[in-house]
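S.K.: I'd like to go over a predicted model; first the sequence, then the structure.
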Amino acid sequence: MKRIIDLVKNNRLINNFVVLLTGEGIVSILSMLSFSIIIASIGNEGNGMIISIQTYCILLNGIFGFKSFQALIKYIVYEIENNNKEKIKEYIFQSYALDLAAVGLATVFSFVFLNFYGDLMNWNQTMRNLTIIYIVASAFQIQGTPIGILRVYNKFNLITYNNTIVAGARFLLYVVGFFAKYNIYYYFGVEVILVLVQNIMLNILCFTTLKQYDLNDFYKCKLKFDKEFFKFNIYTNIASTIDIPVGTLTSTIINGYLGYADLSVYKAFEKIGALLGKLSSPLSQIIYPELNNYIVKGDIKKAKKMSDRLFYGINAIGIVMIIGTLLTYKWWLGFLIDGYQAFIIPLIVYLIYTSVTNAAVGVHNLFLALNYVKYIVPIVICVNIVYLGVIYVLIIKWKLMGVIISLFLQAIAVILIKIAIMKRNDYKELV
């Protein structure tokens, strides 16, 4: 036992994985409990209304927001290797500038498109007023740079603490709401407060880390826009924007075609599938900096081996999870979904989809680390054009099952195309 404890403490990868997995596991359990409480309190319809508001804000943030942590990690790793502190500060300043510009754009356009979206979703004035409040709270959602800093400087424990505290606060506040028999406005207020708290805390933790490495005066540098850094950011963020149909826009499509109740069922599927995601999410956070380290040192074989092991390992765990769900769903699924008997087969198909997508975390991170960003935009455009056509046909024919099958086909297509491109280039880094 002592040897295992020593191994965890002394191996950075294992230590980070255990910290993140423990945190993600706690967050997942608290999230499931919170979901059960809100369904018991305000039902699928009320919960679906809150989700609908959040979906709109996430959609606009997804379109205009920058995922700057990917570029930040990739370029800072090189400068850490070269001990170039001034260049690191320049990248941090540029990254924060992009984050602030993006959140400003997202906020402005969230207000601009609110009435159009509200008319599309048949929202009443109350729903629109609540959305305005959530838009203001979302203006504090500056996450890209803080996440990049905390990951590259091995502060995964701080990310875990922040997420766990927020999940715990949500659970406790939901319990209060349940026993006090509060209505939908209370639960909405809880979500608004927690959005603010989580994002403010994330930035405080980031500045604490920067101070530790004598980088907290980055804003004193002259703001320079590094062409390659900016280009990498643009490629990854255009791809993320185009890729919205697979994430946020899927919820919008379900809401528009099937209604709040089915949207709530889909979100319950996401909560269940997130149990496997809680395994791959820590791995994704850990391996991207590690893959970049291997590539900086020219050790491509080790990078590929890490990606392959993740694919087979996570799929094996996914199979165990699917079998466990089939054996036990009668005991717990009813707490998450009203009339759950009608959704068992769609749930199993969703879990298969989740297993495959989570297992591909190594493929996606290796693709980025090898600097194949220029291929991402055409891949996502082509695959998602097909996805939108397929989901339109299948959602009408098979309803929620049609959505899940469409997602599955999209995910498989992206994975296979990326693997084919890397093989064609013999897994060499593009420069």
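M.R.: Good, I have the coordinates. Numbering: from 1, shown residues only.

S.K.: from here on, contacts and neighbour counts on C-alpha atoms
M.R.: Fine.

S.K.: ranges for the helices of the stretch 51-200 of the chain?
M.R.: 69-81, 85-112, 114-120, 125-138, 144-152, 156-180, 184-212 (DSSP state H, counting those that start in this stretch).

S.K.: Which one of these lies nearest to Val8?
M.R.: Closest of the helices of the stretch 51-200 of the chain to Val8 is helix 156-180, at 13.9 Å (criterion: Cα to Cα).

S.K.: how about the helices of the stretch 51-200 of the chain in CSV, adding mean neighbour count and distance to Thr241?
M.R.: Output for the helices of the stretch 51-200 of the chain, formatted as CSV (neighbours: other Cα atoms under 10 Å; distance: least, Cα to Cα, whole Å):
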stretch, mean neighbour count, distance to Thr241
helix 69-81, 20, 15
helix 85-112, 20, 12
helix 114-120, 14, 18
helix 125-138, 17, 17
helix 144-152, 24, 15
helix 156-180, 17, 25
helix 184-212, 17, 21
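
S.K.: next, the one to line up against it:
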Amino acid sequence: MNILRKKIKKVRSGWHAESTLRGRLKNITHLLTGNFASAFIGLVGFALTARALGPADYGLLALSFAYVRGIERFVSFRSWQPLIKYGALALETGDSERLKALFKLGLLIDLATAFLGWGLAVLIVLLAGPLFGISDEMSRLVLIYCAVLPLQVTGMPTAVMRLYGRFKILAYGQVAASSLRTLLCIAGVYLGWGLFEFLVLWMASQICGSINRNLWAFREIRRQGLHDVMRVPLGDIRSRFPGFWSFSFQSNVAPIIQACAFEFDTLLVGYLADPVSAGLYHIAKRVAKIAQQAGEQVQAVLYPDLARAWATQEITEFRKTVNQTGWLLFGFGLFALFTAQLSIEWILRMTAGSEFVAAAPLVVTQFGAVIMLLCSRTLFSALLAMGHEKAALQSILLSGILFLVTALMLLPKIGALGANVAHIVMSSTWFVQMAIAYRRRLTRGS
């Protein structure tokens, strides 16, 4: 009888694992489908903008976008990471009061960092612009674009939708936003819009996307029966959620360092080269980001599952999930690199125009960094779920320094391609360090 019970338990365990994998793959499929559709549609919008403005004006717009985006990622608290970590256990135990307190705390953090980012962005432009010889036109464009920052409240909504598995809404909401922006870009080309009109168009699309995500999140909160979220008392955060601030700080520093590399690099190219090079580099990054975002979307599904598995000490399932996802992303990265090598010149010529075909080598080189970055995403999620955010932070510090040193050395010599090479150095170093840290901590079992 005991043997029979063990066999039945093993079969049930296999069914559960298979069901979990199917559910995870289904969510990943939704996110990837929506993300690719959104990315391709968005790329058409960027290409139409580039075609309408030309390399010089598009470079100015790209620099404005990169600056504001960099400040947003630099200041953003990414409250979804601690909210999912602490909310996963609360969700498993049905502790609704704890969930409401977490969501309220996350929203307050998001609002505070959004306004902090706006103030910092404006202050830097006003004080540092004249020191670095930034033109008045460039400063004016950036100051206008900074208006999107107070409305970029995305951490809490992201945590809500991911915790409750509403990945389909997250995925196809992006498609709707990208489609609207592309339709407006088509109208802009037809009406002969200039730099300022396209600047306002990009701003409006970002603001509408953030508002839409918040509306869906609050709708989901009410659907789950969590009412009066903003009235629930927070209490003492340190005693109620032990380690919340420490985890939040350490898990956010690594993405901040990455933000300096993945957002401010366009500014670095523009400063050490010229706006035209910055425009070509930005186009190359937008193409490569189609594949890069696959890792972010997979992490969106993976992190809540890993947090639950580690919280309940399902180590075998935890290890299996990490391995499966890592190989999946590696294979996808190789496929994306091969596809880019064969078709990127034709894609650039047919979309942005022949003036932007020079960005083709930048795209292919950037895909080399993307492959390593995709593999690293899985390990980063695993380390956070294991509560080893310090190891995740340490792994990015050295790679961030190497990126900056490599970029400063190569940009003056080989132009924008130097930034691509610096990305490869950073991503490879980050992956190796995190792989070592993950193996060590998994062996210890804690």
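M.R.: Structure's in. What do you need? All values reported here derive from a predicted model rather than from experimental measurement.

S.K.: Provide the TM-score value for the superposition.
M.R.: Scored by TM-score structural alignment, normalised by the length of the first structure, the superposition of the two chains gives a TM-score of 0.92; 424 aligned residues with a Cα RMSD of 2.3 Å.

S.K.: Out of the helices of the stretch 51-200 of the first structure, which is closest to Asn425 of the first structure?
M.R.: Of the helices of the stretch 51-200 of the first structure, nearest to Asn425 of the first structure by Cα to Cα is helix 69-81, at 19.9 Å.

S.K.: so which of the helices of the stretch 51-200 of the first structure gets nearest Ala411 of the first structure?
M.R.: Nearest to Ala411 of the first structure among the helices of the stretch 51-200 of the first structure is helix 69-81; the distance by Cα to Cα comes to 20.5 Å.

S.K.: and that closest one, what does it pack onto?
M.R.: helix 85-112, helix 144-152, helix 227-242, helix 260-296 (3 or more Cα pairs under 8 Å, 6 or more residues apart in numbering; DSSP states H and E).

S.K.: aligned partner of Phe140 of the first structure in the second structure?
M.R.: When the second structure is aligned by TM-score structural alignment, Phe140 of the first structure is paired with Leu151.

S.K.: Report the contact partners of the alignment partner in the second structure of Tyr174 of the first structure.
M.R.: Residue pairing (TM-score structural alignment): Tyr174 of the first structure is matched to Cys185 of the second structure. By Cα atoms under 8 Å, 6 or more residues apart in numbering, the contact set of Cys185 of the second structure is 45, 48-49, 198, 201.

S.K.: any idea how far Lys7 of the second structure is from Cys185 of the second structure?
M.R.: Noted for Cys185 of the second structure: a distance of 61 Å to Lys7 of the second structure, by Cα to Cα, to the nearest Å.

S.K.: sorry, back to before: closest to Gly62 of the first structure out of the helices and strands packed on helix 69-81 of the first structure?
M.R.: For Gly62 of the first structure, the closest of those is helix 227-242, at 6.0 Å, according to Cα to Cα.

S.K.: Off-centre distance for the closest one?
M.R.: Relative to its chain's centre, helix 227-242 of the first structure lies at 17 Å (Cα atoms, centre = their mean, to the nearest Å).

S.K.: helices or strands next to that helix in the packing?
M.R.: If you count contacts as 3+ Cα pairs under 8 Å, 6+ apart, helix 227-242 of the first structure packs onto helix 12-64, helix 69-81, helix 373-398.

S.K.: Could you save those as CSV and add columns showing distance to Phe113 of the first structure?
M.R.: Output for those, formatted as CSV (distance: least, Cα to Cα, whole Å):
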stretch, distance to Phe113 of the first structure
helix 12-64, 9
helix 69-81, 27
helix 373-398, 21
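
S.K.: Out of the ones you listed, flag the one nearest Asn365 of the first structure.
M.R.: With respect to Asn365 of the first structure, and counting by Cα to Cα, the nearest of those is helix 69-81 at 9.5 Å.

S.K.: The second structure: matching residues for the closest one?
M.R.: The aligned range for helix 69-81 of the first structure is 80-92, by TM-score structural alignment.

S.K.: hang on, the earlier thing: mind putting the contacts of Cys185 of the second structure in CSV, distance to Gln292 of the second structure included?
M.R.: Output for the contacts of Cys185 of the second structure, formatted as CSV (distance: Cα to Cα, whole Å):
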residue, distance to Gln292 of the second structure
Gly45, 19
Leu48, 22
Thr49, 22
Phe198, 25
Leu201, 25
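
S.K.: Could you report the neighbour count for Ile5 of the first structure?
M.R.: Close neighbours of Ile5 of the first structure, defined as other Cα atoms under 10 Å, add up to 10.

S.K.: before we move on, what SS does it have?
M.R.: With DSSP: H, G, I helix; E, B strand; the rest coil as the basis, the three-state label of Ile5 of the first structure is helix.

S.K.: separation between it and Asn11 of the first structure?
M.R.: For Ile5 of the first structure, the distance to Asn11 of the first structure (Cα to Cα) stands at 10 Å.

S.K.: Phe335 of the first structure too?
M.R.: If you go by Cα to Cα, the gap between Phe335 of the first structure and Asn11 of the first structure works out to 40 Å.

S.K.: Where in the first structure does stretch 106-119 of the second structure align, residue-wise?
M.R.: Under TM-score structural alignment, stretch 106-119 of the second structure corresponds to residues 95-108 of the first structure.

S.K.: So what touches the matching stretch?
M.R.: Stretch 95-108 of the first structure is contacted from outside by 60-61, 63-66, 68, 72, 135-136, 138-145, using Cα under 8 Å, 6+ apart.

S.K.: With the second structure overlaid, report how far it is off on average.
M.R.: Comparing stretch 95-108 of the first structure with its match in the second structure after superposition yields a mean distance of 1.5 Å (mean Cα distance after the TM-score superposition for the first structure).

S.K.: Val11 of the second structure pairs with which position in the first structure?
M.R.: Under the alignment defined by TM-score structural alignment, Val11 of the second structure is left unpaired in the first structure.

S.K.: Based on its surroundings, how many neighbours for Val11 of the second structure?
M.R.: 12.

S.K.: if I pick it, what's in contact with it?
M.R.: Contacts of Val11 of the second structure by Cα under 8 Å, 6+ apart: none found.

S.K.: how much space is there between it and Glu314 of the second structure?
M.R.: From Val11 of the second structure across to Glu314 of the second structure, the span is 17 Å (Cα to Cα).

S.K.: quick one on the thing from earlier: gap between the match of Tyr174 of the first structure and Tyr67 of the second structure?
M.R.: Counting by Cα to Cα, the gap from Cys185 of the second structure to Tyr67 of the second structure is 21 Å.
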